[in-house]
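Q: Everything below, folded, please.
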Amino acid sequence: MRELRDEIAAVLERARDRTVGLTDSVDDADLVAQHSPLMSPLVWDLAHIGNQEELWLVRDVGGRDAVRSDIDELYDAFRHSRASRPALPLLDPGQARSYVSTVRDEVLEILDHHPLRGRRLDEAGFAFGMIAQHEQQHAETMLATHQLRSGEPVLDAEPAPRAATAPTSREVVVPAGRFEMGTSEDPWALDNERPAHPVHVDAFAIDVHPVTNRQYLGFVEDGGYERPELWTERGWRHRIDADLQAPQFWSRQPGGSWWTRRFGTALPVAPDEPVMHVCWFEADAFARWAGRRLPTEAEWEKAARFDPRTGRSRRHPWGAAEPGVDTANLGQRHLGPAEVGAYPAGASALGVEQMIGDVWEWTSSGFEPYPGFSAFPYREYSEVFFGGDYRVLRGGSFGTDSVACRGTFRNWDHPVRRQIFAGLRLARDLSPSERGDLSRTGRS
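A: Alright, predicted model coming up:
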């Protein structure tokens, strides 16, 4: 049990280090400012992180008295829209920092003596893992806020790795058949990832790599944003209303070159990096322009997890080992995606690369519960979002921490969202002759 306690403490510390880095990098005026109506002030995220930790770990798991019961309503994400939060009587930066520090001190005391078993919430430290994931999810949200803020750059990290060889356009065929989707075993998996269940997927082809800036630029230069036949009716209306002309943060320079802005720094668009900051409508239109489509959520997960040799689903594309520096670009280690082909060691058993980290990947699927879904530990984490105006994203980004990213992890957002670190990967149906070839070789 000591080993598990040490693991939990390390995961909590890693999350807090990210939170501190993202909030201490700006002054107090920046912390309380709202950099976009799509995002909360950074100081709201900071105190909300502490409030959720207090609610679940201090009061529920620890059974202790409240630290600050008077602020629960202020930091209830369902009571106040992001756009309205700056007008609330929020804790100021000093108060917020003091509050989250006090809560964390109590949590570490509780962790040191808790049996980490008993109730479902306590088993294997689930509640601690849930809170670590919650903080890391807000760390990625705060990173997106940093991308939207104006002013001088304040974040720094090592450049992402480059591919050892020039990328090529390749695809792999995923054979038809059933695989196990979701999980019933991962102790820290969240409710929407559960339970594991068999899903039949017809044979299809999927690209080895996510779509690159070079590929997406072809769509832009071919008038993709001026051709309504490439867009859904709703997507075209949004393209017109929002005046979409290229991925968010891109700008065409005199002479025709394209540049992007990343965390306050202007950079030429890197041709071999995955395209990023495109909404679902853009991803869908690009796929149609390319004569392809977005994969379904089940197709994406099968390509990522299914091992045809064993017939089983892996936790991560490369296997059971935790993500490492050679398998995935995660955890804000770099402030951007790596070139495609930079992580061959992270390939799935079927040979699909970079399915974890770099950029979230839009799928064609809406956000729905799995068969046998049960809300836990509260309906507002997943259940209230099912069936709404959401599309599922998979795989995480360079801003996602490994504790909140695995082959079963599900993200979701509105199809208009572009501030998130999202790109896409292409798939296609097989032709009748290809299906016939698979049948004759016994792979279907």
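Q: alpha carbons only for contacts and neighbour counts from here, please
A: OK.
Q: give the contact list for the spatially most central residue of the chain.
A: Nearest to the mean C-alpha position of the chain, counting by C-alpha atoms, centre = their mean, stands residue 396 at 3.6 Å. By C-alpha atoms under 8 Å, 6 or more residues apart in numbering, the contact list for residue 396 reads 330, 356-361, 405.
Q: secondary structure element for it?
A: Using DSSP states H and E, residue 396 falls within no helix or strand.
Q: before we move on, back to that, in ChimeraX, select just the buried ones from the contacts of residue 396.
A: Here is the ChimeraX command that selects only those of the contacts of residue 396 that count as buried (16 or more other C-alpha atoms under 10 Å):
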select :330,356,357,358,359,360,361,405
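Q: From residue 336, how far off is the residue nearest to the centre of the chain?
A: Distance, residue 396 to residue 336, by C-alpha to C-alpha, to the nearest Å: 12 Å.
Q: Could you name every residue contacting both of the two?
A: Both residue 396 and residue 336 are contacted by residue 358, under the criterion C-alpha under 8 Å, 6+ apart.
Q: Next, count neighbours for residue 206.
A: 24 (other C-alpha atoms under 10 Å).
Q: Enumerate every residue touching it.
A: Contacts for residue 206 (C-alpha under 8 Å, 6+ apart) come out as 171-174, 295, 303, 352, 425-428.
Q: Leaving out sequence neighbours, find the closest residue to it.
A: Leaving aside its sequence neighbours, residue 206 sits nearest to residue 427 (C-alpha to C-alpha, 6 or more residues apart in numbering; 4.2 Å).
Q: thought that neighbour was touching residue 292?
A: Yes. Residue 427 is in contact with residue 292 according to C-alpha atoms under 8 Å; the separation is 5.9 Å.
Q: check contacts around the nearest residue to residue 357 once chain neighbours are set aside.
A: Of all residues not flanking residue 357 in the chain, residue 397 sits nearest, at 4.1 Å (C-alpha to C-alpha, 6+ apart). Counting by C-alpha under 8 Å, 6+ apart, residue 397 makes contact with 329-330, 337, 356-360, 421-422.
Q: Adding distance to residue 117, write those residues out as CSV.
A: Formatted as CSV, the contacts of residue 397 follow (distance: C-alpha to C-alpha, whole Å):
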residue, distance to residue 117
329, 33
330, 30
337, 39
356, 31
357, 32
358, 35
359, 36
360, 34
421, 36
422, 37
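Q: Counting only strands, which of the residues you listed make the cut?
A: 360, 422 (DSSP state E).
Q: Which elements pack onto the one helix or strand residue 259 maps to?
A: Using DSSP H and E, residue 259 falls within strand 258-262. In terms of contacts (3 or more C-alpha pairs under 8 Å, 6 or more residues apart in numbering; DSSP states H and E), strand 258-262 is packed against strand 250-252, strand 265-268.
Q: this one next, for a side-by-side:
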Amino acid sequence: MSVTNEPPHPVRDLSPEALREHTATALGRARERSVALTDAVDDGELTRQHSKLMSPLVWDLAHIGSQEELWLVRDVGGREPLRPDIDDLYDAFQHARADRPALPLLGPAEARAYVSEVREKSFDVLERAPLEGSRLTEAAFAFGMIAQHEQQHDETMLATHQLRRGEPVLHAPEPPPRRMGAVAPEVLVPAGSFSMGTSVEPWALDNERPAHEVHVDAFALDVFPVTNGQYVAFLDGGGYSDPRWWSEAGWAYRSEHDISAPRFWRREPGGWWRTRFGVHEPVPEDEPVVHVSFYEAEAYAAWAGKRLPTEPEWEKAARYDPATGRSLRYPWGDDEPGVEHANLGQRHLRTAVVGAYPAGASPLGVHQLIGDVWEWTSSDFSAYPGFAAFPYREYSEVFFGPEYKMLRGGSFGTDAVAIRGTFRNWDYPIRRQIFAGFRCARDLRPDERS
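A: Okay, the predicted model is just below:
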């Protein structure tokens, strides 16, 4: 059932000139980040595969340009193809990541020249295209889709940087300190229906649509993501050696791969240490744990006497405003993310301590739902009622099913254009190189159901 109590969106109220400027800014911010991530290393590092889980950085760069050419230059702009000969090389469905280094890829100089030429033509299309008349051009959707696509690959490239060995090459200021006092560890999310997804967000992707009513039973949810200090208690309590806390699939995976801690952690005399973008440092207790798989998150939750939230539970906690009964665009309201709201955009090269963003809390009092770490939920990736694939099936539809688990909320490596209260991410439950953490939920006791 579709619903109408959705928030307004500022893009819909922009004049055509202002919309073009807004869109150009989003595209420009993405390109600045792509350049920074690829200019940070030499050509040898660009073409090397740092992990079989990831593509060479130079593949990501040219793929960004290829997708932009396909959608903006050729489709929206109706222009002649620039490099039809490389379409298959940079089709993510044609070649597995592990196989991409063996392909005849564009070299660093050629890739940079290609993406620059594509961007010049895209900006010309943006200046000339009517931003109405079709679903692709309405409210500059195709341009917003490409800005999001580039930022998503920027986050992928950031994960590749985390996997590379060598001295640090990326630098950023430290995130803010804790800015609030002590709070209760969990909040009660009341029973009832809310509007999940969106039918009005102009740049929302197909899997976020349409808005629909979902009933959620009352439950309790952690105010903050699980911290490193909390996770160490699970480690030191033998959590990785006790199959009671693990699902059958999780225990099998943990055992086969001899997993004994979050990825990039190592126990040393005096405590736990981690490697973060080439920096070797003690694990900070008050930051959200990151680089854990769904299976590890699920096991911790069971050990703690809790569980992972479902995807509808997560979204209700993030968007529902009990004062108005309306679903907000973001936990803090309908305004775009500011530096006071969330740790986003690679502004800092780490998670912030819990309590660092009180201005970003949801009306129910849940903190840091956006930014810092992607949060595993217990839900599989599935279509919303009324889902329609757009603009191509391969964006979402081919991934629906129990093989993928849902992640919500974005990370410190996610840009604001590629995250919102309705945004949905998915991955295999074994993934540990992504910037993923979690928070716990629990069912209410009988004495709490009043």
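Q: Mind checking the TM-score on these two?
A: For this chain pair, the superposition-based TM-score is 0.97 by TM-score structural alignment, normalised by the length of the first structure; 435 aligned residues with a C-alpha RMSD of 0.8 Å.
Q: ok, back up a step: select, from the contacts of residue 396 of the first structure, the two members most distant in space.
A: 330 and 361 (14.3 Å; C-alpha to C-alpha).
Q: Give me the mean deviation of stretch 116-128 of the second structure from the first structure.
A: Superposing on the first structure places stretch 116-128 of the second structure at an average distance of 0.5 Å from its equivalents, by mean C-alpha distance after the TM-score superposition for the first structure.
Q: give me the stretch of the first structure that that stretch matches.
A: The alignment of stretch 116-128 of the second structure onto the first structure (TM-score structural alignment) spans residues 101-113.
Q: Give the buried residues for that stretch.
A: The neighbour-count check on stretch 101-113 of the first structure (16+ other C-alpha under 10 Å) flags 103-104, 106-108, 110-111 as buried.
Q: Tell me how many other residues surround whatever residue of the first structure lines up with residue 345 of the second structure.
A: Here residue 345 of the second structure is matched to residue 331 in the first structure, going by TM-score structural alignment. Each residue near residue 331 of the first structure was counted by other C-alpha under 10 Å, and the total is 25.
Q: quick one, what contacts residue 331 of the first structure?
A: Contacts of residue 331 of the first structure by C-alpha under 8 Å, 6+ apart are 398-402.
Q: SS state for residue 423 of the second structure?
A: coil (DSSP: H, G, I helix; E, B strand; the rest coil).
Q: Against residue 240 of the second structure, how distant is it?
A: Separation of residue 423 of the second structure from residue 240 of the second structure (C-alpha to C-alpha) stands at 32 Å.
Q: Those two - which one has more neighbours?
A: Taking neighbours as other C-alpha under 10 Å, residue 423 of the second structure and residue 240 compare with residue 240 leading, 22 against 19.
Q: what about the counterpart of residue 141 of the first structure in the second structure, which SS state?
A: Alignment note (TM-score structural alignment): residue 141 of the first structure maps to residue 156 of the second structure. Classification of residue 156 of the second structure using three-state DSSP returns helix.
Q: Residue 231 of the second structure now?
A: Per three-state DSSP, residue 231 of the second structure ends up helix.
Q: And residue 14 of the first structure? What does it align with in the second structure?
A: Using TM-score structural alignment, residue 14 of the first structure lines up with residue 29 in the second structure.
Q: which SSE is its match in?
A: Using DSSP H and E, residue 29 of the second structure sits in helix 16-39.
Q: buried ones in that helix?
A: In terms of neighbour count (16+ other C-alpha under 10 Å), helix 16-39 of the second structure has its buried residues at 16, 19-20, 22-24, 26-27, 29-31, 33-34, 37-38.
Q: Then stretch 302-318 of the first structure?
A: 302-307, 313-318.
Q: Narrow those residues to those in strands?
A: The strands, defined by DSSP E, take in 306-307, 313 from those.
Q: now those residues as a markdown table including distance to residue 74 of the first structure?
A: Formatted as a markdown table, those follow (distance: C-alpha to C-alpha, whole Å):
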| residue | distance to residue 74 of the first structure |
| --- | --- |
| 306 | 44 |
| 307 | 47 |
| 313 | 42 |
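Q: Pull the residues that contact the helix holding residue 29 of the second structure.
A: With C-alpha under 8 Å, 6+ apart, helix 16-39 of the second structure has contacts from 11, 46, 57-58, 61, 123, 126-127, 131, 139-140, 143-144, 146-147, 150-151, 154, 157-158, 170, 417.
Q: Likewise for stretch 226-238 of the first structure?
A: Identification of contacts with stretch 226-238 of the first structure by C-alpha under 8 Å, 6+ apart yields 224, 281-282, 284-286, 288-289, 416.
Q: Could you check how far residue 78 of the second structure is from residue 370 of the second structure?
A: Between residue 78 of the second structure and residue 370 of the second structure the distance is 37 Å, computed by C-alpha to C-alpha.
Q: Residue 59 of the second structure too?
A: Taking C-alpha to C-alpha, one finds residue 59 of the second structure at 29 Å from residue 370 of the second structure.
Q: got it, and residue 295 of the second structure?
A: Counting by C-alpha to C-alpha, the separation of residue 295 of the second structure from residue 370 of the second structure is 22 Å.
Q: re the thing from before, now a PyMOL select for only the buried ones of the contacts of helix 16-39 of the second structure.
A: Restricted to buried positions by 16+ other C-alpha under 10 Å, the PyMOL selection for those reads:
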select buried, resi 11+46+57+58+61+123+126+131+139+140+143+144+146+147+150+151+154+157+158+417
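Q: Next step: the contacts of helix 16-39 of the second structure restricted to helices.
A: Among those, the members falling in helices (DSSP state H) are 46, 57-58, 61, 123, 126-127, 143-144, 146-147, 150-151, 154, 157-158.
Q: Go through those residues and say which is closest to residue 360 of the second structure.
A: The closest of these, once distances to residue 360 of the second structure are taken by C-alpha to C-alpha, is residue 151, at 21.8 Å.
Q: Nearest residue to the closest one in space, please, no chain neighbours.
A: residue 30 (5.6 Å).
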